[in-house]
Each structure stands twice: as structure tokens, then as C-alpha cells.
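*Asks:* Structure for this input, please:
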Amino acid sequence: MDTARRVLVVEDEPKLAAVLCDYLNAAGYGSEWLADGRLALQRLQDGSQAKPAAMLLDLMLPGMDGLELCRAVRAFSDLPIVIISARVDELDRLLGLELGADDYVCKPFSPREVVARVRALLRRADGRLAPVTQQAAAPMVIGGFSLDEAGQRIAWQGQVLQLTPVEFKLLRLLLSQAGRVFERSRLLDLIHEDFRDVSDRVVDSHVKNIRRKLAALQPPQDCISAVYGVGYRFDPGVGAEGKVAG
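*Replies:* Below you'll find the model as predicted:
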């Protein structure tokens, strides 16, 4: 078992948490269980303990609910997060994604599917954090943005964007083919190629998160354009006020 790849399960139903931990362990991951949202936040903020590789997060939690916890974690970490919840409404799914979750699984679910989704997110995170080798190609520069494929990083004039694995994958595609309009269905296939039963509006939620991070840059950037009824396009060199950045 690769205990270094530990998944934090934040779930207040002991039997369900035990099942998830068992399946994670069988898949070769370590597991850790907490039933309280506030304790989970303290655990993730504790610099004396090794950080988990991912988190499975229920929404209905004592201490601090899952949405609040997700928002708090995203303020300091790009830890891959999969929400597991009995809330099946699309609005709840979109809210979870807008707060920074990478995926949302509705109860009841197959534990094998949950493990598969964790594995997919960790695979993307591994690529994003892969060390740069001497043989790696130089970063691609587009409109002031630097796309480092080897290091799986995107930066604007030296400011590295703190992207989740899904956000990196989406922005990488838009950036690498600047000016091209991508349909929502195409972007959805890209970011959730191994998932099922997800809405096109999931793409809108991820793009909203990316735009928020672009707006926090200095100077702010607003280079992802929505094409009504179709999808999104990356327009390099456009600042937050619609002016070409020089």
C-alpha cells in the first residue's frame, strides 16, 4: 500500500466512511477519516502532519459544512477535492464546483466509481506537479502567459496560477489554441473524459473559477471570452478592461 498517497475521507456516517476507506486501501491508497468539518480544516492547516493527496468531502457535516470547508481549503490549497453528497440538485453540484471542488458524486454511488475518480484526479495532479527535466521543452509563451507542460504550470508574467488539476487541463487547452472557439461539450469531454452524468454547466463553473484567479493577477486579466450558445475562446493579451496588455 502506498501510504504516502493518503486520501482524507470527511464523512459523518461511520459505515459509509469505513466502506470508502476499505475500497481506497484495496486500491493501494492510504486513508484517513474525520467526521467533523472543523477538525478536517484544522488537519489540513496543520503543518506538522503530511498533507493528504486528495479529499473525499461530504456536505452535511457537524462543526463546519462541506461547502464552507471547501471554500476555506481553496483559500490556501489546490488539494484535489471530490464532493460526495446526497444533494442531487444541479444547483448544489454547480455551487460545489464553483467553490473549487474538482468533482461531485451523488449518493448513492459505487465505491469503485469514487475510487476511479480519485485515481483520475491524482493522475492529473501527478502530471501537474511533475519535475521539469533538462530535456523538457521550453515553456510556450502566449500573450504574456507561460505554459509549462513539463512542470504542469501556467503563469502570467511570473505569477503562477494556483489551479486545480481540472482547471489546469481546461486552461491549457484554451491557451494552447488561442483564438479557437471550443464548444462546451468538447471541453466537458476533456475534463471529465472518464466520468458520467455531468452537465455542460459544469464547464461554466470551472471557467468561472479560472476567471476569478485571472482577475486576481497584477494586472488583472480577462482573456477568456464566452461565445454565446457555443462555448469559450482564449484571447491572448487582453487585460481586465478589454485593453491589449503590453
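*Asks:* CA atoms for contacts and neighbours, from now on please.
*Replies:* Noted.
*Asks:* now the helices: where do they sit in the protein?
*Replies:* Counting by DSSP state H, one finds helices in the chain at the ranges 14-26, 37-45, 66-74, 90-98, 111-128, 165-176, 184-191, 201-215.
*Asks:* mind listing what the closest residue to Met64 other than its chain neighbours touches?
*Replies:* Leaving out its chain neighbours, the residue that sits closest to Met64 by Cα to Cα, 6 or more residues apart in numbering is Gly37, at 4.4 Å. Listed by Cα atoms under 8 Å, 6 or more residues apart in numbering, the contact partners of Gly37 are 10, 61-66, 69.
*Asks:* Which positions within the longest strand anywhere in the chain qualify as buried?
*Replies:* Using DSSP state E to define each element, the chain has its longest strand at strand 2-10. Neighbour counts using 16 or more other Cα atoms under 10 Å place 5-10 of strand 2-10 among the buried residues.
*Asks:* compare with the first, here's sequence two:
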Amino acid sequence: MEQRILLVEDEEDISNLLKIYLYDGGYIVDFFHNGLDALNHIETHNQEYDLAILDVMVPGINGFDLCRKIREKYFYPIIMLTAKIEDIDKITGLTLGADDYITKPFNPLEVMARVKTQLRRYKRYNEHSVKEQVNEYDIRGLKINKATHTCSLFGETVDLTPIEFSILWYLSENQGRVIPSEELFENVWGEKFIENNNTVMAHIARLREKLKEPVKKPKFIKTVWGVGYKIE
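*Replies:* The predicted model follows:
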């Protein structure tokens, strides 16, 4: 799905430059040179964006006021643009709910880098929020419950160690995605992964035994050779 960005900037040269880079980056851009017009559009269409880029000094209502109004209802990332460099302006913007702050003149490539960073963070935050609400997964008869810390297979209890439970839970909440051994180790053990570490492989093998998985064609935990593991 294409991501939609709100751009509010009254300087034509800057706005045109940013629009070119944003369009080339594959984003949909709603552009306004007046803060009040942008606010009216958001409120009239109940428009939610993936990210907003707001110039502080725009006519209608300034970027600070627009930021404050957006934060009354929406939580997507906001990047402030300004020609001012006073710390008080930066503090004001961040206090009102801005996520980042870029002073003019700037390199448009830097703006694009900041945009991508904020979008990645927002996506991870949303994914984490969704995962936090899920306490149980039922995958074709394999049930794992985080609240009770229990696991069962076709109604029969499967006794797992805390580490085994954490591995199975992480794979379950990332169903369909291949999880590299490095990621699995660092999220379950909370330590930096070291090359030639066979810890994950050994625990996966033990998990498969407990789940009575056939060696050649496991039903639940599948190996993607050279990449990692996944549950579909």
C-alpha cells in the first residue's frame, strides 16, 4: 500500500523540490501552502496520513499550531521545517508533538532519510501495539497462550522451557515472515548474536521433537535454508 504524506510549505522552490523527491520515493503527497487549508482538509475528509512535513512559518495558521491540532486526534510522525535555528523553536515543536526537526537550508536527501526513518519507527510501533493485544495463537491445532504461558498440540499439553516458549511465541507472532537466526537469538536471549552460534538450531530441534514434527517435512516450524525459520 502506498504511503500518503502531508506537506505544508509556502516557499514554492522548496515545496516543488520536496514533492519531486517524495514522488520519486513512491509516496502520495497532499500539498498545501497554507496551514489553515491543510487543517480544513484533514478535518473535512477525516484524513489520516502516514507522515506530515510542516513548515513552521506558513500563512493561515503556523506549523506549531497545525502540529498541535493534528496531535489532538492523530499520532503519525511529524517533521518540522524551519529557517529558524533557536533552541526554543525546536523545543516548542517537540513539546507540541513533533517527532523530528530540520532547519533550512537542507539537503533533500537528508529529508528523505528522515522520512524513511520516521516511517520505519511508526510501522514498528504499530506492529508492536497489535502484538501486545494478542495473548493466544491457534495455528492449525497448535495453541500457545502468553497469559497462561501454556502450549498445547491438538488438545494435549506440550511442556516447554521458558526459552522454548519464547522462541515459539516469537515465531507465532511473526507468522509468515522468515526470522533469521540472528534476530531470533537477539530477541529471545537478549544478547548479541555471534557467528557460528548453534544455540538457536539446537533449541529449534528440541522444539520440533516436542511438537512431534517429522524431520523431513515439519508441519509447523519450517527451515528456510540460509535464511532462518518461519511458521506459516
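*Asks:* Of the helices of structure 1, which is nearest Ser146 of structure 1?
*Replies:* Shortest distance between Ser146 of structure 1 and the helices of structure 1, using Cα to Cα, is found for helix 165-176: 9.3 Å.
*Asks:* now the angle from that closest one to helix 111-128?
*Replies:* Orientation note: helix 165-176 of structure 1 sits at an angle of 50 degrees relative to helix 111-128 (axes from the mean of the first three to the mean of the last three Cα atoms, to 10 degrees).
*Asks:* thinking again about what came up before, and the residue nearest to Met64 of structure 1? What does it align with in structure 2?
*Replies:* Taking TM-score structural alignment for the superposition, Gly37 of structure 1 sits opposite Gly35 in structure 2.
*Asks:* List only buried entries from the contacts of Gly37 of structure 1.
*Replies:* Listed as buried from those are 10, 61, 64-66, 69; burial here means 16+ other Cα under 10 Å.
*Asks:* which position in structure 1 aligns with Thr103 of structure 2?
*Replies:* In structure 1, the residue matched to Thr103 of structure 2 (TM-score structural alignment) is Cys106.
*Asks:* let me fix that: Ile221 of structure 2
*Replies:* Checking with TM-score structural alignment, Ile221 of structure 2 has no match.
*Asks:* Pretty sure Ile221 of structure 2 sits against Ile231.
*Replies:* Yes - taking contact to mean Cα atoms under 8 Å, the distance of 5.1 Å between Ile221 of structure 2 and Ile231 places them in contact.
*Asks:* The residue of structure 2 most remote from its centre and Ile167 of structure 2: what is the separation?
*Replies:* Outermost residue of structure 2 with respect to the C-alpha centroid, by Cα atoms, centre = their mean, is Glu156; its distance is 35.9 Å. Glu156 of structure 2 sits at a distance of 19 Å from Ile167 of structure 2 (criterion: Cα to Cα, to the nearest Å).
*Asks:* One more: Gln118 of structure 2?
*Replies:* In this view, Gln118 of structure 2 and Ile167 of structure 2 are 29 Å apart by Cα to Cα.
*Asks:* and what of Phe106 of structure 2?
*Replies:* Plainly put, Phe106 of structure 2 is 44 Å away from Ile167 of structure 2 if you go by Cα to Cα.
*Asks:* When those two are compared, which one has more neighbours?
*Replies:* When Phe106 of structure 2 is set against Ile167 and neighbours are counted by other Cα atoms under 10 Å, the residue ahead is Ile167, at 20 against 13.
*Asks:* show me the contacts for that one.
*Replies:* Under the criterion of Cα under 8 Å, 6+ apart, the contact list for Ile167 of structure 2 reads 184, 188.
*Asks:* And it, which helix or strand is it part of?
*Replies:* Per DSSP states H and E: Ile167 of structure 2 is located in helix 162-173.
*Asks:* right, and the helix or strand after that helix?
*Replies:* Per DSSP H and E, the first helix or strand lying C-terminal to helix 162-173 of structure 2 is strand 179-180.
*Asks:* Report the distance from that next one to the chain centre.
*Replies:* Centroid separation between strand 179-180 of structure 2 and its chain, computed with Cα atoms, centre = their mean, to the nearest Å, is 17 Å.
*Asks:* Next: stretch 22-32 of structure 1.
*Replies:* In terms of Cα atoms, centre = their mean, the gap separating the centre of stretch 22-32 of structure 1 from the centre of its chain is 21 Å.
*Asks:* Could you work out the end-to-end span of it for me?
*Replies:* With Cα to Cα applied, stretch 22-32 of structure 1 spans 11 Å between its terminal residues.
*Asks:* same check, this time on stretch 60-80 of structure 1
*Replies:* Using Cα to Cα, the end-to-end distance of stretch 60-80 of structure 1 comes to 19 Å.
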